[in-house]
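> Below is the sequence, then the predicted model.
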Amino acid sequence: MALKLVEELAPAGYERLVYIEDEDAGLRAFVCVHSTVCGPAVGGCRMWNYASKDEARTDVLRLAAGMTHKNAMAGLGLGGGKSVILGDPRSDKSEALFRAFGRAIESFGGSYYTAEDVGISPEDMAIVAKETSYAVGLDHGAHASGDPSPFTAEGVFQCLKIGARAVFGTEDLTGRRVLVQGLGHVGWSLAEKLHAAGAALVVTDVNAAASQKAQVSFGAEVCAPDEVFDQQIDIFAPCALGGVLTHETVARLSAKLVCGAANNQLLEPSVAEDLLKRDCLYLPDYVVNAGGIISVAGEVHHAGPEYRAERLVQIARRIDEIVRTSRKEGKTTIRVADEMVTDILAKARKVADAAA
């Protein structure tokens, strides 16, 4: 059976939604292009053992819209998109699958660039790149930027210090109890930085071996995944999957600062109001976790390391601006950030319309 691309009806506000299937290669995937107003859509590929095709579709739609926000706020001259592959990354990977996925990406003609996300490694993306020019986050090549995870972690860490200063009056993290939820590439790198800064780490991961490794490496306390919101902590750093902040979990949260790498941390926007009422400062995830896409953007634009360094600094400055505006106007930080994105996109559309 040959590679099939099935155009689906994209929801209002989205540009394109495509279901991809190659039975011989074992590939089932979605690609969603949310917006190309600011430039070609860029966003990673996630491989996850979704319970259903509908669940995968819902995830790619949410993630693609988040990438539009993330790329706009980081000032990258890029639009937002995302891809997801249905399958278990521990057992379902193959060269045939990734090459078929690469051929599908090539068919978009540069309107969408893919890269690593949850379940996908630079080695996987190198296979994808055998079939397309629009795979980035590579280890090799003229403008290769490698695994974006360390840059994501660095951006989160810099923003966390800005948040700590706003909440506790100092960026000094010595003795601060920080719970890192999820010890994948980004979570582990963030935990390393926090440990070096003197934080008292509490960690959790569905992979018990990762938590035990952090216990040995960082002297971290370990808590079970279902006990996260029962811990007495100063800072919560969600670095696993999204939707962990709900009305119920926020009611149990002791932290005064939330800053982590996970996408879509708020199950719904109204949860931000709960955090504000509890005097817990939430730093919008799509702003703080932009380090990885900044690294990838340097590859897309054929820019050097200075490009990445400058924009990592800009993330922290943007967070400082969001926090100050939030406090001045009494708005949630996510509302402030979303309003900034709306303004950025409106200006980009105006420029595009004038050039048309």
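The structure has been received and is ready for your questions. Residues are numbered from 1 along each chain as shown.

> Please count neighbours and contacts with C-alpha atoms only from this point.
Will do.

> Now do the strands in the stretch 1-150 of the chain.
4-8, 16-22, 27-35, 41-42, 45-48, 79-86, 112-113 (DSSP state E, counting those that start in this stretch).

> any chance of those in JSON lines, with distance to D139 and mean neighbour count too?
Below are these laid out as JSON lines (distance: least, C-alpha to C-alpha, whole Å; neighbours: other C-alpha atoms under 10 Å):
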{"stretch": "strand 4-8", "distance to D139": "29", "mean neighbour count": "14"}
{"stretch": "strand 16-22", "distance to D139": "26", "mean neighbour count": "20"}
{"stretch": "strand 27-35", "distance to D139": "23", "mean neighbour count": "27"}
{"stretch": "strand 41-42", "distance to D139": "18", "mean neighbour count": "30"}
{"stretch": "strand 45-48", "distance to D139": "16", "mean neighbour count": "24"}
{"stretch": "strand 79-86", "distance to D139": "20", "mean neighbour count": "29"}
{"stretch": "strand 112-113", "distance to D139": "16", "mean neighbour count": "30"}
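
> Got another one to weigh against that:
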Amino acid sequence: MLTDWGFPDFDDHEGVHLFSDRDSGLSAIIAVHSSKLGPAAGGVRFWHYADHRAAITDALRLSRGMSYKNAMADLPLGGGKGVILADRPGAEVTTAQLEAFGRATESLGGRYVTAEDVGMSEERMKVVASQTRHVSGLPVAAGGAGGDPGPVTARGVYLGVKAAAKRGLGASDMRGVRVALQGVGSVGGGVARLLAADGAKLTLADVNVERARALAVELGVDVVDASAILSHDADLFSPNALGAILTEQSIPTLKAKVVAGGANNQLATRADGQRLHDAGVLYAPDYVINAGGIINVGLEYLGQGDRDEVMARVDRIPLRLEQVWDESARTGDPESEVADRIAQQLIGR
């Protein structure tokens, strides 16, 4: 590493671009971690941060994760991430800001390919696409690759959770497996429905309490406060909200022996992967288990394959997890370190 520019999560990124547009009020960041394997692909999120430094840090971490995710999913794509800053909690992104972000994306000449992420939607991505060709996750015809990545991500996470339960708990199926599930949005809600259909014993939590309660009623499962879900008495903890929830303080409170979920950047620091490992907790690295969405929109952008091809690739997510777990068992290294090492080798770093 030449320099971290005062940001510990700077990982020799190829570029970190800061954008502002006076007319629309847009403030945005596009971080390009690597384009060695192809265009730097990764969604754009609309979010309120405590300050600009926190927003840049998030973009750095997420873009690096996208490099690793795309490599581990065998996609000819690099890693990037976009962040549109909300000026206050609960703010709504405007059409003018989406258009300005589209122009910002276009200005990078195809080095970055954007798609839907937290706070965005297919309709919002259509507005972005009015200003740039370098966008994916748009509505597609039946049977085509692409569209809303949420359900496809949920499918991959669900398959990864089942593989993790088999590996870490010896569970031949999910019947009776106690799962504490954090976050019931597009991905977490989809995972919850699939696990409930398999007979898992779910406990749900979300910062949006009403959303969690509504899904709990629908599925006939329990709900707890968001502050209590991580330490809930469960066999498997599935984080599907925002990241950095596995910390030096929170890991000792875990009762689950397996962590497998769709949230990005679940580990607050690199050392937390070692802490999980030392605690005897089997970990499914987030950028491996949650690759379904980028497989979906990546193949859409590349024009490769259809819905069947997407699902065939998503079905291979447990195989990549098994590779990580086998290597971890062989070397004694944490699963997070093993996954990073494999991804870096694929990227050539």
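Yep, that arrived. Since the model is a prediction, treat every value here as computed from it, not as a measurement.

> who wins for proximity to M340 of structure 1 among the strands of the stretch 1-150 of structure 1?
Checking these against M340 of structure 1 by C-alpha to C-alpha gives strand 79-86 as the closest, at 15.4 Å.

> how about the nearest residue to the residue nearest to the spatial centre of structure 1, chain neighbours excluded?
Geometric centre of structure 1, nearest residue: N263, 4.5 Å, by C-alpha atoms, centre = their mean. Nearest non-adjacent residue to N263 of structure 1, counting by C-alpha to C-alpha, 6 or more residues apart in numbering: G242, 5.3 Å away.

> picking that back up, out of the strands of the stretch 1-150 of structure 1, which gets nearest to P150 of structure 1?
For those, the distance to P150 of structure 1 is smallest for strand 45-48, at 17.3 Å, taking C-alpha to C-alpha.

> What is the burial count for the residue nearest to N263 of structure 1?
G242 of structure 1 sits with 17 neighbouring residues when counted by other C-alpha atoms under 10 Å.

> G330 of structure 1 now?
11.

> In structure 2, what residue corresponds to it?
Taking TM-score structural alignment, G330 of structure 1 has G332 as its aligned residue in structure 2.

> Hmm, P122 of structure 1 is touching D139, no?
Yes: shown here, P122 of structure 1 and D139 form a contact pair, counting by C-alpha atoms under 8 Å, at 6.5 Å.

> hang on, the earlier thing: isn't the residue nearest to N263 of structure 1 up against E268?
No: in this structure, G242 of structure 1 is not within contact of E268 by C-alpha under 8 Å, at 10.7 Å.

> Spit out the residues that contact these two alike.
Shared contacts of G242 of structure 1 and E268, defined by C-alpha atoms under 8 Å, 6 or more residues apart in numbering, are absent.

> immediately after the helix or strand encompassing G293 of structure 2, which helix or strand?
Taking DSSP states H and E as the definition, G293 of structure 2 sits inside helix 292-302. Scanning the chain past helix 292-302 of structure 2 towards its C-terminal end, the next helix or strand to appear is helix 307-314 (assignment: DSSP H and E).

> corresponding residues in structure 1 for that following helix?
Helix 307-314 of structure 2 corresponds to residues 305-312 in structure 1, going by TM-score structural alignment.

> which residues touch T105 of structure 2?
T105 of structure 2 is in contact with I30, Y112, V113, T114, T132, H134, counting by C-alpha under 8 Å, 6+ apart.
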